[in-house]
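Asks: Show me the folded form of this:
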Amino acid sequence: MAAHRKPRQSPLSGHTVRTAATLALAGAATAAGFDGTGHAEPQLTPAQVKAKVDRLYQDAESATEKYNGAKEKADTAQRRLNALRDQAAREQEKLNSTRDALGSIAAAQYRDGTIAPAWQLALSGDPDRYLEGAALAERAGDRQAVAVSQVREQLREIERLRGAARVELSSLRSRQAELKRQKKTITGKLDEARRLLARLTPRQRAEATGDGAPAGHASRSASGTREALERTASTTAPNARAAAAVSYAYAKLGSPYVWGATGPNAFDCSGLVQAAYRSAGLSLPRTTYAQINAGRRVSRSELQPGDLVFFYSGISHVGLYVGHGQMIHAPNPSAPVRLAPVDQMPFAGATRVA
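Replies: Sure, this is the predicted structure:
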């Protein structure tokens, strides 16, 4: 009779398994940072939110200026490509006309046949008339040779134009890829700024975006400053164009900021100063880093209404100086076109364009 053995128990069964599983889950929860209440994202103070949002807006504006520059180059490449294609089409039409003319000559020769000139003279019943016809045929042959030469030249020109168009198309695609990259950067920065601002109360949000000036004396003072600046700008501006640009900027106070916009109802920073001087009959470059070189550099102590004032080391922001230490600028998507002190941001330089 076989001996009865006690069944061997698994080391991880029953109560032991449940205990081990519970401990494992508890350890995993601890390692992952779950302590029963959960860890929320660190709460930033309004001042920290403002600092972070300001940085995001600055990064977005820098990307916006790169976007504007790439768009300007893409538009130029598109215009050149269109011009080359139009020119190639015109050359193709000329080539088709020349080929049609050659085809007519060839068809006529085929119908008449080809007989040696000596035999044609011998067989002709009217030698004088034949000789006149031979001279005419010789001239026709010269014209045919010229036409053939024209076809060859037109073919070379069409190929040159097509080659140039291929180069422009490659340039255009490169610019379009750059536009896509910069647009992605801009929207990412702006979305992050919006998420940060959404955490704040309306009052905190207004303070973080610079819209939190209290009512009463401060707002009346700002209103008085605006009226005083507006009255004196035309008399203190160095010339009529500068005065006209300042007047335009005043008329656009309160307009929304939209990146890439140049008016007439929305602007980014460089778009606003470009539109202001466009209204005064002066064409400025599209980007901040080109605008700073569009005129004569002036020091901060020399500023006059109508001067362009630039900020940050990368020359990523611009405003229009209006006197008394104030400028009109398009700040960022959280604030409309507004009056602001020049010393609100790190000053990088100034240019007088008019």
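
Asks: contacts, neighbours, all on C-alpha from now
Replies: OK.

Asks: At which residues are the strands of the protein located?
Replies: Applying DSSP state E to the chain gives strands spanning 296-298, 308-311, 317-323, 326-329, 338-341, 347-352.

Asks: from these, which stretch is densest packed?
Replies: Comparing these by mean neighbour count (mean count of other Cα atoms under 10 Å), strand 317-323 comes out on top with a mean of 29.

Asks: Quick one: residues in contact with that one.
Replies: Surrounding strand 317-323, the residues in contact under the criterion Cα atoms under 8 Å, 6 or more residues apart in numbering are 61-62, 229, 233, 246, 249, 269-270, 273, 288, 303-311, 327-330, 342.

Asks: Over to stretch 172-184?
Replies: Stretch 172-184 has contacts (Cα under 8 Å, 6+ apart) with 63-64, 66-67, 70-71, 73-74, 77-78.

Asks: ok, back up a step: adding distance to residue 168 as columns, could you present the strands of the chain in JSON lines?
Replies: Output for the strands of the chain, formatted as JSON lines (distance: least, Cα to Cα, whole Å):
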{"stretch": "strand 296-298", "distance to residue 168": "34"}
{"stretch": "strand 308-311", "distance to residue 168": "33"}
{"stretch": "strand 317-323", "distance to residue 168": "31"}
{"stretch": "strand 326-329", "distance to residue 168": "36"}
{"stretch": "strand 338-341", "distance to residue 168": "40"}
{"stretch": "strand 347-352", "distance to residue 168": "33"}
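
Asks: Another sequence for comparison is provided below:
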Amino acid sequence: MPALASHRKPRSRTAKPSTAVGFTTAALAGVTLLSTQSATAAPSDPKPSIEEVQKKVDDLYRQAGSATQEFNKAKEATAEKRQEVDQLLDEAAKRTEKLNESRRALGNYAAAQYRTGSVTPTAALMFADSPQAYFDQTQLMDRMTDQQRRAVSEYETERAAAAKQRAEATKRLESLTDSQEALRTSKQTVQTKLAEARALLSELTAEEKARLAAIEREKEEEARRKAEAKAKAEAAARAEAERQQQERETAPDTGTTDPGTDTGTGTDDGTYAAKADKVLAFARAQIGKPYVWGATGPSSYDCSGLTAAAWKAAGVDLPRTTWDQVKVGTRVETADLLPGDLVFFYDDISHVGIYIGDGKMIHAPKPGTNVREESIYYMPIYGSVRPA
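Replies: From the prediction side, this is the model:
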């Protein structure tokens, strides 16, 4: 027995280490697998470059600008529809009063006839489908006076008109509700885009922000160089125009008109220049005021709010949105721009500025900035118009 016990003891002790070794091997394999997975997963979401961040932020601001125009459009439509509904409700109230007057007149006639025993009580009239039906049913039409007939006719006319107005008011109220929903949606879109842009910028380190600022300066410098080139071209064109004018003044009078005097713009330059002076004077007075989306002044503006207010100072009413302002007046080429012209940007026509000459404009750029002068080449140009 002692020998048997001695034989079993060592076998029992060697079993435990083998289990531990097996567990450790499995654990190491698991750690290795996790490490491999982590190493593989890490590069799958690389941090965007500064150039990519700038492009994304610029695109978000452009989308916010487009959504701002949607907001302006919906806001204008909502105001118009609310005015229509208010007018309809006022008219309906007046119509109801006329209907009540007609009902009272019919009631008086019915009461008078009831007192003479000619008809059933007045209540029968009031609960009938219509006064006409009531009098038809009681066979009183032949005995009604002309005045009574007119009262019945007026009542029927007023009741039909009131029903029509109620239906129209209901329809307009539904349209107003749709406009209000569009207003809320566009407002939320603007806020979402701006929040995304702010979030991207907030994640940048101090070094990355400095690099982003350097890229922005390079972009501004390139736009400035293009503006200077245009300024030189405009100065050369003015000098040539003055030279031609002097030649015309000193040339003998032949009794014919020099075809070169026609500018081909379809605009009375003197009249337009006078209006443009007022536009630019107003716009310059707004420099330094903050951009606020949806704002039309006087303390803040968005881009189309500024252009509309400036041209309003010259006695010209412009639509509220960039999408409608681009349809006003005469289209002009960038090379033919005059001070006061409106320059539109991006393929979605989401931004606009007022040309001041020498390749520059006054505009309300974007949230976080103020009304300022800037090169028209800072953004991709869509096209330009001469409003008046």
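
Asks: Out of the strands of the first structure, which is closest to residue 238 of the first structure?
Replies: strand 347-352 (9.3 Å; Cα to Cα).

Asks: Pull up the aligned stretch in the second structure for the closest one.
Replies: The counterpart of strand 347-352 of the first structure in the second structure, using TM-score structural alignment, spans residues 381-386.

Asks: now for residue 104 of the first structure: what does it line up with in the second structure?
Replies: Per TM-score structural alignment, the equivalent position to residue 104 of the first structure in the second structure is residue 108.

Asks: What is the neighbour count of its match?
Replies: When neighbours are defined as other Cα atoms under 10 Å, residue 108 of the second structure has 13 of them.

Asks: so where do the helices sit in the stretch 201-350 of the second structure?
Replies: Counting by DSSP state H, counting those that start in this stretch, the stretch 201-350 of the second structure has these helices, from start to end: 206-250, 269-285, 303-312, 322-325.

Asks: Same list, the ones you listed, but as TSV with mean neighbour count please.
Replies: TSV is the format used below for the helices of the stretch 201-350 of the second structure (neighbours: other Cα atoms under 10 Å):
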stretch	mean neighbour count
helix 206-250	14
helix 269-285	17
helix 303-312	26
helix 322-325	21
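
Asks: of all the ones you listed, which lies closest to residue 154 of the second structure?
Replies: When the helices of the stretch 201-350 of the second structure are compared by Cα to Cα, helix 322-325 sits nearest residue 154 of the second structure, at 45.7 Å.

Asks: With the first structure overlaid, how far apart is the closest one on average?
Replies: Helix 322-325 of the second structure differs from its equivalent in the first structure by a mean of 0.5 Å after superposition (mean Cα distance after the TM-score superposition for the first structure).

Asks: which bit of the first structure covers that helix?
Replies: Helix 322-325 of the second structure corresponds to residues 288-291 of the first structure when matched by TM-score structural alignment.

Asks: what about the matching stretch, distance to the chain center?
Replies: Once both centres are worked out by Cα atoms, centre = their mean, to the nearest Å, stretch 288-291 of the first structure turns out to sit 13 Å from its chain's centre.

Asks: what residues does that stretch touch?
Replies: For stretch 288-291 of the first structure, contacts defined as Cα under 8 Å, 6+ apart pick out 65, 270, 284-285, 310, 314-318.

Asks: now, the most widely separated pair of the residues you listed?
Replies: For the contacts of stretch 288-291 of the first structure, the farthest-apart pair by Cα to Cα is 284 and 314; their separation is 19.0 Å.

Asks: which one of those two has more residues nearby?
Replies: More neighbours surround residue 284 than the other of residue 284 of the first structure and residue 314, with 20 against 11 (other Cα under 10 Å).
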